[in-house]
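Predicted model and sequence follow; I will ask about them next.
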Amino acid sequence: MALLNSGKIKGKGYPLVQAFPIKPQHFTHSGLGWQQFKALQRAFEDSPGVRVNYFDGDVEILTVSPQHGIIAGNLGFLLELWMLEQGIAFVATGDMTVERDQVASAQGDKSYCFSDRKTIPDLSIEVVIAGEGSTKLARYAALGVSEVWFWQNSEIAIYQLEGTRYAKVEVSQYAPGLNLSNLAACVVIESRAAALAKFKAG
């Protein structure tokens, strides 16, 4: 893997992401309509690090911590390098907000379309520091995202859409040869260069 085999890291050990004074907060408000959700979304649109999601009357408000940002950044970086080495054609659409009017709205940490760009990504990835990952699946199903990953507690869980429901699987349809346990463990290393060194060693 040419891209993953370039560069050297000096020293021993890898500093892991530690808890920061600013901790993530996760709130869910029930019984709200789409217009109320859109008003909240507009209220927070100039607040970096705050995400507002919606499904079936539930509005989720999530603050993103520096810890969250490091893990999500490393995950996207390592995954994209691996896909480039494999010759996988993808469009990285970042943390784009995906909506179905009156039904659902979601903003993952990373999202990808394969082959061509689409209005709904093929793959959405969320780093879960606060809250439960699997509870978010209903809104992704309503949006029609074909595969969802949740990184949580140094593990990656993969769900693929089958009809209107998700099934948990062991292998991604978009990254079938990827060592997910190695990826999940490496993204918590604070130094991106050190994360890359451990990833290619694994």
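Thanks, I have the structure now. Numbering: from 1, shown residues only.

For the rest of this, base every contact and every neighbour count on C-alpha atoms.
Fine.

Now do the strands in this structure.
With DSSP state E applied, the chain shows strands at 26-29, 50-55, 58-63, 90-92, 97-100, 104-107, 110-114, 123-127, 147-152, 155-162, 165-169, listed in chain order.

Of all those strands, which one is nearest Leu40?
Of all the strands of the chain, it is strand 50-55 that lies closest to Leu40, at 7.5 Å by Cα to Cα.

packing partners for that closest one?
Judged by 3 or more Cα pairs under 8 Å, 6 or more residues apart in numbering; DSSP states H and E, strand 50-55 is in contact with helix 34-43, strand 58-63, strand 104-107, helix 137-143.

Touching the third one from outside, list them.
The one in question is strand 104-107. Strand 104-107 has contacts (Cα atoms under 8 Å, 6 or more residues apart in numbering) with 51-56, 95-99, 139-140, 142-143.

how about those, which pair is most distant?
For the contacts of strand 104-107, the farthest-apart pair by Cα to Cα is Asp56 and Asp95; their separation is 21.7 Å.

List the buried residues in the lengthiest helix in the chain.
Using DSSP state H, we find that the single longest helix of the chain is helix 66-85. Under the neighbour-count criterion of 16 or more other Cα atoms under 10 Å, helix 66-85 has 66-68, 70-72, 74-76, 78, 80, 82-83 buried.

adding another structure so you can compare the two:
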Amino acid sequence: MQVALKQVVVPPGQQLLLKDVSWQMYEGILKELGEKRAARINYFQGILEIMTPLPGHEVGKVIIGDLVKALCEEIEVECWSLGSTTFKNKDMAAGIEAEDCFYIQNEAVIRGKDIVDLNTDPPPDLAIEIDIASRTRLDNYEALGVPELWRYDGQNLEINVLENGKYVSSNISRNFPNFPLVDVIPQYVEQSKIQGRNATIRAFRSWVKEVTGKLS
């Protein structure tokens, strides 16, 4: 008797790894499970990862994403969030579903597109992962050429920037070089748990205005 993937239950915070998965199998699994699912699916050179986020993942993902949007609005830079959209490239044998991702520098390139194809379109300028239960693998992101990856572990923000095809840790975001986000983002995430989302975003906007005022 063959077990269908829809019958497999991955508890929140856990992951299921399958090896020797072909590209055709990967695409078949994406189609079988569909888009309306809690689990996220990543693929790299024959290794398939299925994981179900903890509730804390969603909280961190939402507030950090809101902070990025607020920052872009305050500095008048267009950005476009594609959430956990599946990005894949057959030639690289890689596919990812980030917690959240943004087109910032390349926003105009993909503006208005219903489908983003990494064979012809650039990858997101920024991807965000919440590493509360497990550590995000970098291979997929490196293979797809995502210029900047943020990993938040519930306390600290780590910024990784792509250099010569490999990530290096950085204290400065390439998308927002004038802002000390490594220190500030965790502070506002914690503040949101006490003061609420709206009050936190207002406070963050005020901080951005203060920093931009000093720069002008």
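Nice, I can see it. Remember, predicted model here, so these are calculated numbers, not experimental data.

how much does the longest helix of structure 1 stray from structure 2?
On superposition with structure 2, the average gap between helix 66-85 of structure 1 and its aligned counterparts reaches 1.1 Å (mean Cα distance after the TM-score superposition for structure 1).

tell me, that helix lands on which residues of structure 2?
Using TM-score structural alignment, helix 66-85 of structure 1 lines up with residues 55-74 of structure 2.

And the matching stretch, how far out from the chain middle?
Distance of stretch 55-74 of structure 2 from its chain centroid, counting by Cα atoms, centre = their mean, to the nearest Å, is 11 Å.

In contact with the most centrally placed residue in structure 2, which residues?
Nearest to the mean C-alpha position of structure 2, by Cα atoms, centre = their mean, lies Ile128 at 2.8 Å. Contact analysis of Ile128 of structure 2 by Cα under 8 Å, 6+ apart lists Lys61, Ala98, Glu99, Asp100, Cys101, Leu149, Trp150, Arg151, Tyr152.

again, only this time at 10 Å
Ile128 of structure 2 is in contact with 60-61, 64-65, 83-84, 98-102, 148-152, 159, counting by Cα atoms under 10 Å, 6 or more residues apart in numbering.

In structure 1, which of the residues you listed still touch?
Comparing the contacts of Ile128 of structure 2 with structure 1 on both residues aligned by TM-score structural alignment, their matches' Cα atoms under 10 Å, the contacts found in both are 61, 64-65, 83-84, 98-102, 148-152, 159.

Which residue, neighbours along the chain excluded, lies closest to Pro124 of structure 2?
Spatially, and ignoring its direct neighbours in sequence, Pro124 of structure 2 is nearest to Tyr103 (4.9 Å; Cα to Cα, 6 or more residues apart in numbering).

how deep is the one you found tucked in, by neighbour count?
Applying other Cα atoms under 10 Å, we find 21 residues neighbouring Tyr103 of structure 2.

Would you check that my belief about it contacting Asp121 is correct?
No: distance between Tyr103 of structure 2 and Asp121: 11.2 Å, which falls outside the contact criterion (Cα atoms under 10 Å).

Which neighbours do those two have in common?
Common neighbours of Tyr103 of structure 2 and Asp121 (Cα under 10 Å, 6+ apart) are Val109, Ile110.

Okay, the counterpart of Val98 of structure 1 in structure 2 and Ile47 of structure 2: tell me how far apart.
Val98 of structure 1 maps onto Phe87 in structure 2 when the alignment is built from TM-score structural alignment. Distance, Phe87 of structure 2 to Ile47 of structure 2, using Cα to Cα, to the nearest Å: 16 Å.

swap in Gly196 of structure 2?
39 Å.

more neighbours, the two?
Ranked by neighbour count (other Cα under 10 Å), Gly196 of structure 2 and Ile47 place Ile47 first, with 17 against 12.

ok, how many other residues are close to the closest residue to the more buried one other than its chain neighbours?
With Cα to Cα, 6+ apart as the criterion, Ile47 of structure 2 has its nearest non-adjacent residue at 4.6 Å, and that residue is Lys19. When neighbours are counted by other Cα under 10 Å, Lys19 of structure 2 registers 12.

so Lys19 of structure 2 touches Leu48, yeah?
Yes: with contacts counted by Cα under 10 Å, Lys19 of structure 2 reaches Leu48, the gap being 6.3 Å.

shared neighbours of these two, which are they?
Here Lys19 of structure 2 and Leu48 have no joint contacts, going by Cα under 10 Å, 6+ apart.

counterpart of Ala193 of structure 1 in structure 2?
Match for Ala193 of structure 1 (TM-score structural alignment): Asn198.

Could you check how far its match is from Cys79 of structure 2?
20 Å.
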